[in-house]
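J.: Build me a structure from this.
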Amino acid sequence: MASYTSPLCILFLGMLLWQTRETIAQRRAYVARELAGYSPQIRKFHLKVQYASATRLCHTKSIVTINGEFPGPVMYVREGDTVVVKVKNKVDYNVTIHWHGVRQFLSAWSDGPSYITQCPIQKDQSYTHKFKVVEQRGTLFYHAHVSWLRATVHGAFIMLPKADAVLPYPKPAAEHLLYLGEWWIDNVEDVVAEALSVGGGYKPSDALTINGQPGALYNCSLSDTTVFNVVRGKTYLFRIINAAVNFQLYMSVVGHSLTVVEADAEYTKPYTTNVLVLGPGQTTNVLLTADQQVGQYLMSATVFSPTPNPNVVPFPGTPTTAILRYEGAKTLLSSPSELALPNFPAFNDSLFASRFTTSLKGLSTYSSGFTLPQKVDKEMLFTIGYALRPCSTCNLSTSPDPHFRLQASVNNVSFLEPTSTSLLEAYYYNVSGAYDDDFPSNPLYPYNYTGVGPSNFFPVKATKVKVLEFGESVQIVFQDTSTFFFEGHPIHLHGTNFFVVGEGFGTFDAAKDTPKFNLVDPPSRNTVGVPSGGWAAIRFRAVNPGMWFMHCHFDIHTSWGMSMAFLVKNGQGVNETLPPPPPNLPKC
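T.: I've put the predicted structure just below:
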């Protein structure tokens, strides 16, 4: 990687990562604006949340963006840097920005989830985030953390390793940045509002996207298909971000293997595959060698939805596509039928997904401030699944009684988001009544979670947090349940990485499954895919004081309440106490 003291190299890197349809002048202006003129220790950015016009699928609409760009501007920093970001809100919605996967060591006030660590930024107001990139390097991203605004409010957050660091894989010839996402013809905020008002499902997106473009298989999209240029014989690093709102995705490139070398900004042992599996919020760096004949090859992504049939959770049936174009190949694609699509597993092939995730091995048992706990102080079992709540105004056609709304829960608690203060402020200022600190470590009424479910589908609707003492080693087993139907869940934890030590199908059996845990080389992640009808186990150490959100990264499930928060208390030593809030923290 190039050093900050080599502006031409930084410019070259920015040009490679920027969308191909933008001009070189635009790329050069952005890199100069964000990286030139600052010391190697401080990176300053200005993000304006603003409206912009966008045309997709033959329709033009106004969308919420960062700096008028979709996807948003790429932010380059280096391990050890202090990052200062002023966020200005110029739209009619309340906004927060979350730095997904950034550890936020002693900077919980900058994490960003609405009503958890801060109140939202109201229209015409601003908030300045300040945090240090501590022992992290790799590909992450930032996104809105209010309602479903992140559908168009997101961008890459690239943490370059220290200048003298040695990469654990061959240095690539160049890099490309690839976002996976979704697109609605309707206003996405209207989509979620309608879903919550009727109490049932939601309108699925109209298209999947690569770098914001649906690709050649969708109407009015051929000429805007994203193109990645390569030279035969060279190897490239692709930084892949799943910014989709509600879907896990397969991703593949016709005729080319992909070697995973990083997942969620943590190095992995090299793993070569033809198909990637990424949950929303997950990032993956892969090496691709341009070893085929000169020509054009389709890159594609399609939905992985481990449900009984596609009618249970509707999704876009048409894959999104981009083009891998070799130097010397013809530059025009007159019809999508000219190129073959990749061969994907079945849309609900949970066994394939499990083989992929369990094949990822970590390079180290140290991750961002702690070593993999071989023994744990606190063991927890979190059941995750669907539920119902009474609703006199709902019209839920899938229910035996229309006067109920769909909910989701963790240990039968459906999270109630506060509105008058953030949880972190309530903790810091000792505000009574803002939350209860009695979130259950285990289900209150155990049963066969993957067998016949209970007759009572009604969760507790409450604002509950789980208290962790500083330094505690924690194990959580996430258990999918059979309530209504099985579904996989990408669970994201703020404020720390964790090691994924095991996963399996069926109901977790501690006596049988714990001895099979991988305590040698498990991957370190910030988002874990819990298998449909199965379980996943994670371990971490609570060494970052603050209030940390944990939620399903399907936004519809978070909207229904599949979330909770951990309160990590202060320790006694140096750098073990939450600092006071900044003076410009937004007010509710």
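
J.: For the rest of this, base every contact and every neighbour count on C-alpha atoms.
T.: Will do.

J.: by contact count, what packs against the helix or strand encompassing residue 386?
T.: Following DSSP states H and E, one finds residue 386 within strand 378-390. When contacts are defined as 3 or more C-alpha pairs under 8 Å, 6 or more residues apart in numbering; DSSP states H and E, strand 378-390 sits against strand 404-410, strand 473-480.

J.: Try it again at 10 Å.
T.: strand 404-410, strand 413-415, strand 460-462, strand 473-480, strand 489-493, strand 534-541, helix 555-560 (3 or more C-alpha pairs under 10 Å, 6 or more residues apart in numbering; DSSP states H and E).

J.: Dump those to CSV, plus mean neighbour count and distance to residue 425.
T.: Shown next, in CSV, are these (neighbours: other C-alpha atoms under 10 Å; distance: least, C-alpha to C-alpha, whole Å):
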stretch, mean neighbour count, distance to residue 425
strand 404-410, 27, 24
strand 413-415, 27, 18
strand 460-462, 16, 18
strand 473-480, 24, 25
strand 489-493, 25, 19
strand 534-541, 24, 23
helix 555-560, 22, 22
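
J.: right, and these - which one's nearest residue 547?
T.: strand 489-493 (11.0 Å; C-alpha to C-alpha).

J.: one more, for comparison:
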Amino acid sequence: MLVKEATYTRLCSTKKILTVNGKFPGPILRAYKGDTIYVNVHNGGRYNITIHWHGVKQPRNPWSDGPEYITQCPIQPGGSFNQKIIFSTEEGTIWWHAHSDWSRATVHGAIFVYPKPGTSYPFPKPHHEVPIILAEWWKKDVMEVLEEFVRTGGAPNVSDAYTINGQPGDLYPCSKSETFKLSVSQNKTYLLRIVNAVMNEILFFAVANHKLTVVATDASYTKPIETDYITISPGQSMDALLVTNQQPGRYYMAARAYSTNAQIGFDNTTTTAIVEYNTGGTTSSPLFPYLPSYNDTNAAFNFFGSLKSLAFGSTEGVPKKITTRIVSTVSINTFPCAGNQTCQGPNGTRLAASMNNISFLEPNTVDILEAYYYYINGVFKKGFPNSPPYLFNFTAQGLPLMLQTPKTGTKVKVLEYGSDMEVVFQNTNLVVGLDHPIHLHGHDFHIVGTGFGNFDEEKDPFSYNLVDPPLRNTVTVPISGWTAIRFKAINPGVWFMHCHFEQKLLPPPPHMPPC
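T.: All right, here's what the predicted structure looks like:
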């Protein structure tokens, strides 16, 4: 993979963006379940870069996981890193992306993991497969967007457009001729491999007059569900079957944001592509699909709640006896404005975020994984708390200002190998309530429960689904609500969100990038 700048024209403007192999979105990686592949990443750009293989569990090999200053130092301009990618139980669609600053806005692409040779899908084999990469576009350089909101402490500028396979679609200026078109034959089955590579927005997605049958999420098979639309959060991937059983014609596929808080600006535009039957009837204007309203929480979470695991090829099962439970708040916070800064957060503050009132402080000289492996002190501290340090009505409105300022720290949670884990993410309405997509590196997990209001440890576990909960790597914690996940900690290493240090790791490759 060669990371470099390339020139692209979108929305009547031309600019250089960071790409991989000159493509936006980047190239598709293809592998079979259980394969090990090597990807040499060369940084030909102006900024530090890392690449994360989102959803690849990398058993005993966190060295190639990719998050900056967590498992590696960044690849500096002109440098290279040969990454070992170990596939294990994944089967379906996942993706790769930059894991440094905002580079992932343009540095990303899909990963297709096929069944092992000699085996097959748990559904009829589709006639064709089609990547559908949902992303976004700024007329500004994305690094300028990053620098501005870091400097001001406010929210980032919203994008100027969403894109499907790199194109905004014909509802935007100057985009009609380049709109992505999918030419289809009648009465065929197309496997749409969908990735949400958008930075911040959850999206609704649909195809006019066509049902979608969801068969996998985050490279794990689901019980097939037929639906008019899907909800997909940043970081999530989905496999959906599209059967072309309508009258020949032209039909929009479209995506737009699901956003629940009117105080937070978001891109309220709609990106489109066209499904075009190749048997005639293609001269009329495309029909537009039904998409739920941008603030329709019931529509979003009714879809999430309909997903059930097929348990096909699963080796872990749902933990029943929990050995460790973590309840963690997920909050938007503020820090006081320091010195001569101009801060654009509420009441002249700087925006931040926290889990259990700790705003993560990223190391910048040695990454956490190497600090653990080589016994380097002072890089991180153990003791991420098992429960919120302050108990209050987390989902109340108008919470006291004294609760808004978190502590800072580089805290990790140490888990014993084989622990049966439950993590409950409790959303709060501090500063502003939002839906939060949470991604765990190194493990898939079962989403056993979701609800609104404050999590009740005595009552809510009785409503858990411990039979066929969806197996995912990214979960959406609802606004003013909570989500519970379970997994077995059987992949030793340092993983973003939490870590386990017990079993011996593979040694670091000799070519790790220097800090």
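
J.: Just give the TM-score of the two.
T.: Overlay of the two chains. TM-score (TM-score structural alignment, normalised by the length of structure 2): 0.97; 512 aligned residues with a C-alpha RMSD of 1.3 Å.

J.: and for the strand holding residue 386 of structure 1, what span of structure 2 is it aligned with?
T.: The aligned range for strand 378-390 of structure 1 in structure 2 is 324-336, by TM-score structural alignment.

J.: and if you look at stretch 425-440 of structure 1?
T.: Under the criterion TM-score structural alignment, stretch 425-440 of structure 1 matches residues 370-385.

J.: just to revisit the earlier point, what angle do the strand holding residue 386 of structure 1 and strand 404-410 make?
T.: Orientation check (axes from the mean of the first three to the mean of the last three C-alpha atoms, to 10 degrees): strand 378-390 of structure 1 against strand 404-410 gives 180 degrees.

J.: Where does the spatially most central residue of structure 2 sit: helix, strand or coil?
T.: In structure 2, the centroid-proximal residue (C-alpha atoms, centre = their mean) is residue 235; its distance is 1.3 Å. Under DSSP: H, G, I helix; E, B strand; the rest coil, the three-state class of residue 235 of structure 2 is coil.

J.: That one touches residue 94, doesn't it?
T.: Yes: with contact defined as C-alpha atoms under 10 Å, residue 235 of structure 2 counts as touching residue 94 (8.9 Å).

J.: Which neighbours do those two have in common?
T.: Common contacts of residue 235 of structure 2 and residue 94, defined by C-alpha atoms under 10 Å, 6 or more residues apart in numbering, comprise 54, 55, 195, 218, 473.

J.: Next step: the residues you listed restricted to helices.
T.: Counting by DSSP state H, these place none of their members in helices.

J.: Out of the residues you listed, the closest to residue 480 of structure 2 would be?
T.: For those, the residue nearest residue 480 of structure 2 by C-alpha to C-alpha is residue 473; the value is 21.7 Å.

J.: and residue 333 of structure 1, how many neighbours?
T.: The number of residues packed near residue 333 of structure 1 is 15, by other C-alpha atoms under 10 Å.

J.: Could you report the separation of it from residue 222 of structure 1?
T.: Using C-alpha to C-alpha, to the nearest Å, residue 333 of structure 1 is found at 8 Å from residue 222 of structure 1.

J.: overlap in contacts of those two?
T.: In contact with both residue 333 of structure 1 and residue 222: residue 216, using C-alpha under 10 Å, 6+ apart.

J.: which residues touch stretch 392-402 of structure 2?
T.: Contacts for stretch 392-402 of structure 2 (C-alpha under 10 Å, 6+ apart): 329-331, 333-334, 403, 426-433, 452-455, 479-482.

J.: Please check those and keep the buried ones.
T.: 329-331, 333-334, 426-433, 453-455, 479-482 (16 or more other C-alpha atoms under 10 Å).

J.: Residue 265 of structure 1 pairs with which position in structure 2?
T.: Aligned partner of residue 265 of structure 1 by TM-score structural alignment: residue 219.

J.: Nearest spatial neighbour of that match, chain-adjacent residues omitted?
T.: residue 92 (4.0 Å; C-alpha to C-alpha, 6 or more residues apart in numbering).

J.: So what's the residue count around the residue mapped onto that neighbour from structure 1?
T.: By TM-score structural alignment, residue 92 of structure 2 lines up with residue 138 in structure 1. Residue 138 of structure 1 has 22 neighbours, counted by other C-alpha under 10 Å.

J.: Please verify my assumption that residue 268 of structure 1 contacts residue 261.
T.: Yes: contact criterion C-alpha under 10 Å: residue 268 of structure 1 and residue 261 qualify, at 5.0 Å.

J.: Identify the contacts common to these two.
T.: Joint contacts of residue 268 of structure 1 and residue 261 (C-alpha under 10 Å, 6+ apart) are 168, 169, 284, 285, 360, 361, 362, 363.

J.: just the buried members of those residues?
T.: 284, 285, 360, 361, 362, 363.

J.: Check the alignment and tell me where residue 163 of structure 2 lands in structure 1.
T.: Using TM-score structural alignment, residue 163 of structure 2 sits opposite residue 209 in structure 1.

J.: now that match, what's its secondary structure?
T.: Relying on three-state DSSP, one would call residue 209 of structure 1 strand.

J.: what's the closest non-adjacent residue to it?
T.: residue 181 (4.9 Å).

J.: This completes my enquiry, with thanks.
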